[in-house]
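Trainee: need coordinates for the below:
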Amino acid sequence: MPHEREQWATRAGFILAAIGSAIGLGNIWRFPYVAYEHGGGAFLLPYLIALLTAGIPLLILEYTIGRRSRRSPPYAYRALARPAETIGWWQVAICFVIATYYAVIIAWAVRYTGFSFGQDWQPDPEAFLIQDFLQRADEPGMVSSYVAGVAWPLIAVWAVTLGVLALGIRRGIERANKIFIPLLALLFGILVVQALTLEGASLGLDAFFTPDWDAITRGSVWVAAYGQIFFSLSVGFGIMITYASYLGRRADLTGSAMVAGFANSSFEILAGIGVFAALGFMATAAGVGVGDVLGEGGIGLAFIAFPQIISSMPAAGSLFGVLFFGALVIAGVSSLISIVQVVISAVQDRTGWPRVPSVLVVGGAIALASILLFPTTEGLYILDAADHFVNQYGIAMAALVAVIVIAWVLRRLPTLRDHANETSAVRLDRWWLITLGLITPLVLGWMMVDSVREELAARYEGYPLGFLLIAGWGVAAGVLVVGVVLAALPSRRVERLTSVVESEGRR
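Mentor: Next up is the predicted model:
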């Protein structure tokens, strides 16, 4: 018999966990930069349309698949059709890879929370990050030496993450997010209020919100809006299917998806206000434009631009740094927990192992890979290449394949719509079928074509081809191969579970 499936204690617990998964590092450093680069205030219109026509419909789809089967992604897809199990294992492999490098960025944020007290990165934050802290090698390559200052906080991050996961859905993940999400909102709320009081904050807000209406006519802006929604809502790699599999039979799916989707987007806009208010202060102090101090969205914005801002503050700079990097840690850990839970849930379904052994074996394997690869002098290069390729040709590609298979090959959207409508406050109608059957595949397909065109035009970041074939293309192809192999492996337990999953899927 399959192990007894846990359930969330409350609907609020599930929603907070879903919000905790969606609100991660990318919300804080990626959205403000993407919005600024693609029309400022005018970007918010395509962004909102993308949320309504792709983000929330995809959330509802994944919630429905997970709740309907009450299994992890491989067996949730298997309930739709046996060959579709490959998609689920593909997503599990993606989560394994992402978790290994996502944890190390959280470890950086842990150290930078401490660095904020003495502003240790002065006088050159970029040199401090690259040379002093990460001790980055001169060129990409495989592991040669370890960096102790990155390794020990990474071990601590994994200890906390696996500890929460070992406690289970109710006592671990649900309770943790009931602490993490209100604390994250409090910390970031204080940070935004403080940023708005800085001299020059209005200059930053003008840069962030001033609309470039001509941008709306550019296709690249719409692709960027949809891309931000896909990557920020934790859709496409099995997290929401996994979380929804622990829901009760009467859970409201559409209402929960709308709450989680709008909460995520609200936090992104709040992050944009806080980040650009701070950038406006720095630009005013330096006598330059906001674009001149922005740099790049991502690691550069978080670990180079923000330390510069903190060092420029006449007072309370250290507090600002603690709030900012503390918020990164909390947002990161809540997302990391959800990513690792996908892998643990799939292994539990396949093997029947209890939770604690599953966490120790599976979570321990992910942690070990993370600790061996990333707190190294070459770790930043490996992280950059793996993140780029697994996002572009892992998450986005898996989402595209899943939508096409469900909507066009299996034609299961009407069945899933009816299942969601049985218990949902907001009923799904023709609009849901159109968005998932037409709009989402077209946008994701265009993103794939555009991305491949850019890859063929020039090697990513000018990295050596051999390095990219291993750490980039190799990783993207590897997760797909692992998915195919795991789906093909025979298992007596899988056969016993199949009858249960398929009977659940017919309900």
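Trainee: please count neighbours and contacts with C-alpha atoms only from this point.
Mentor: OK.
Trainee: in what helix or strand does the residue positioned nearest the centre of the chain lie?
Mentor: Nearest residue to the geometric centre of the chain (Cα atoms, centre = their mean): S234, 5.1 Å. Using DSSP states H and E, S234 falls within no helix or strand.
Trainee: run this one through as well so I can compare:
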Amino acid sequence: MKEKGSSFTGSLGFVLAAAGSAVGVGNIWRFPYLCAKDGGGLFLLVYLILVATFGFVLLTTDIAIGRKTKQNALKAFGTIQRKWKFLGYLTFLVPTLIMTYYSVIGGWIVKYFCVYLASDGKEAVGDGYFTSFISSKVSPIVFMLVFLALTAWIVYRGVEKGIEKYSKIIMPGLILLIVGIAIFGLTLSHQDADGTVRTGMQGLSIYLKPDFTGLTVKRFLEILLDAMSQLFFSLSVSMGIMVTYGSYVKDEVHLNQSINQIELFDTGVAFLAGMLIIPSVFVFLGKEGMAAGPSLIFISLPKVFEAMGGVGRIIAIAFFLMMGFAALTSAVSVMETLVANCMELFHKTRKQMCLMIGVYSLVTAVLICLGYNVLYFEFPLPNGSTAQLLDVMDYISNSFLMPFISLLTSILIGWVVGPKWITSEVERNGETFKREGLYSFMIRYVVPVVMLILFLVSTGFANLFF
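Mentor: Reported below is the predicted structural model:
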């Protein structure tokens, strides 16, 4: 039951809210560490190609489905084809899983922001500080609660008074912070005890220049899966979020123009985030520091801030404030999707469903927090790595479910109802869809094949062939 009049006021509100969903922890936390792990420039090249092709196709599909059906993801696919109603329930699983851990990561960011706000942050520099914090039984839960409460409040306020209003404030501030810190990072230099000098521009070269040395088919598929899972996470596609946001878009809004702006906004922020983090980490910690993985911003960056001297604390406060903004906008979009879907499913008011989803998010987030202490375990993943509770949820949602959902969606749109079903919606207001040919070819022939390959890689079946 969608509330009457629940919609964005116009194109700008929609673009900023959708960009707010897309621009989040995925861009500023996930993108840089994956880029560093997968060879810098090579990962960046693969990612940019995927955004211009797969990202454009999947984003267009989700938003157009939402606006044309005027339904959230739970009912939209059944509206297109009755037999495909199950696909709506599959998409519902993704934000359900993501919400279990997103507020936990948000709590980590709040913790670090508070540390630098209250002190010089030297306590955060020790290698064991982050591990000690996340493995404690109380502190992570307290900071998670702060982040979750703020998220729930914005969603409770609704589309116009909550999501759109706060996106218009947060997104411009986020961009200014990213650009400012990124430019500052490129001016940095550091000399080791042995006389070795590293500069921000050298780090930028590592970030931008692809290195194909020793590249194998299996390694390329691993990079491709990382880049595609990042695309899913970053653009919020194949998880019902953009379908739900699309259902709020008024008919007079030019979809193609808005989609291009969202795509450019999201990719630009991811690119700047990589330029912000990777050169700075390289300057003070070398290539070894870039290999920190998911803990890159929580372990490596505090060392960078300390090495900056007095200005480091100010940069740290600005950085974690920026991270908080980004995490909040994405968490709001995930919770909004769950609330909107459950309002339809259970025929309850927004207030009632915010309370129910809030309780669900709280209980599951507490379990994720405990996954680093009393519920700790190591689970083997198909890619050969081991994971604990948060990583398992992330792997199932981003590397397993999203390629599978994209595969099924491409079959539905490309072969069951036909690409014209989408392109006609994009052209509704007489807008020229310049990439219509690319869209039709990709959704029918390229997306299904690549998604099938990625699904096989994520499940481990590809190891039989490569």
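Trainee: show me what the residue nearest to the centre of structure 1 lines up with in structure 2.
Mentor: The alignment partner of S234 of structure 1 in structure 2, by TM-score structural alignment, is S236.
Trainee: ok, the residue lying closest to its match once chain neighbours are set aside - contacts?
Mentor: Using Cα to Cα, 6 or more residues apart in numbering and skipping the chain neighbours, the partner closest in space to S236 of structure 2 is A22 (5.5 Å). By Cα atoms under 8 Å, 6 or more residues apart in numbering, the contact set of A22 of structure 2 is F233, S234, L235, S236, I262, D266, S330.
Trainee: among those residues, name the ones in helices.
Mentor: F233, S234, L235, I262, D266, S330 (DSSP state H).
Trainee: pretty sure H190 of structure 2 is in a strand, no?
Mentor: Yes - assessed with DSSP: H, G, I helix; E, B strand; the rest coil, H190 of structure 2 lies in a strand.
Trainee: so which bits of whatever helix or strand F86 of structure 2 lives in are buried?
Mentor: Using DSSP H and E, F86 of structure 2 sits within helix 85-118. Residues of helix 85-118 of structure 2 classed as buried by neighbour count (16 or more other Cα atoms under 10 Å): 85, 87-117.
Trainee: give the buried residues for the helix or strand following it.
Mentor: Scanning forward in sequence from helix 85-118 of structure 2 by DSSP H and E, the next helix or strand is helix 129-135. Residues F130, F133, I134, S135 are the ones in helix 129-135 of structure 2 that count as buried (16+ other Cα under 10 Å).
Trainee: list the contacts of the second one.
Mentor: For F133 of structure 2, the contacting residues are S139, P140, by Cα under 8 Å, 6+ apart.
Trainee: how close does it get to L296 of structure 2?
Mentor: 15 Å (Cα to Cα, to the nearest Å).
Trainee: what's the nearest residue to I216 of structure 1 if we skip its chain neighbours?
Mentor: The nearest residue in space to I216 of structure 1 (Cα to Cα, 6+ apart) is A42, at 6.8 Å.
Trainee: can you report how many residues lie near the one you found?
Mentor: By other Cα atoms under 10 Å, the residues close to A42 of structure 1 number 21.
Trainee: please identify which helix or strand holds the nearest residue to Y36 of structure 1 once chain neighbours are set aside.
Mentor: Of all residues not flanking Y36 of structure 1 in the chain, F208 sits nearest, at 5.5 Å (Cα to Cα, 6+ apart). Counting by DSSP H and E, the element that carries F208 of structure 1 is helix 201-209.
Trainee: now that helix on structure 2. Mean distance?
Mentor: When structure 2 is superposed, helix 201-209 of structure 1 averages 1.5 Å from its matched positions, counting by mean Cα distance after the TM-score superposition for structure 1.
Trainee: I299 of structure 1 versus the residue lying closest to T100 of structure 1 once chain neighbours are set aside, what's the distance?
Mentor: Closest residue to T100 of structure 1 apart from its sequence neighbours, by Cα to Cα, 6+ apart: S370 at 4.3 Å. Distance of S370 of structure 1 to I299 of structure 1, computed by Cα to Cα: 18 Å.
Trainee: quick one, which of the two is more surrounded?
Mentor: S370 (25 against 16).
Trainee: trace the more buried one over to structure 2, please.
Mentor: Here S370 of structure 1 is matched to A365 in structure 2, going by TM-score structural alignment.
Trainee: from memory its match sits against V104, does it?
Mentor: Yes - the criterion here is Cα atoms under 8 Å, and A365 of structure 2 meets it with V104 at 6.1 Å.
Trainee: and for the two, which residues touch both?
Mentor: In contact with both A365 of structure 2 and V104: I141, M144, using Cα under 8 Å, 6+ apart.
Trainee: tell me which element L150 of structure 2 falls in.
Mentor: Assigned by DSSP H and E, L150 of structure 2 falls in helix 139-156.
Trainee: contact partners of that helix?
Mentor: With Cα under 8 Å, 6+ apart, helix 139-156 of structure 2 has contacts from 103-108, 110-111, 133-134, 162-163, 166, 328, 331-332, 335-336, 350-351, 354, 358, 361-362, 365-366, 369.
Trainee: average distance between the host helix or strand of the match of S370 of structure 1 and structure 1?
Mentor: Element membership for A365 of structure 2, per DSSP H and E: helix 350-370. With mean Cα distance after the TM-score superposition for structure 1, helix 350-370 of structure 2 departs from structure 1 by a mean of 2.6 Å once superposed.
Trainee: and that helix, which residues are buried?
Mentor: Buried, per 16+ other Cα under 10 Å, within helix 350-370 of structure 2: 350, 353-354, 357-358, 361-362, 364-370.
Trainee: which one of these is nearest E436 of structure 2?
Mentor: R350 (37.2 Å; Cα to Cα).
Trainee: structure 1: which residue goes with the closest one?
Mentor: Checking TM-score structural alignment: R350 of structure 2 goes with R355.
Trainee: tell me if I'm right that that match and G172 touch.
Mentor: No - look at R355 of structure 1 against G172 with Cα under 8 Å: they stay out of range, at 11.4 Å.
Trainee: all set now, cheers.
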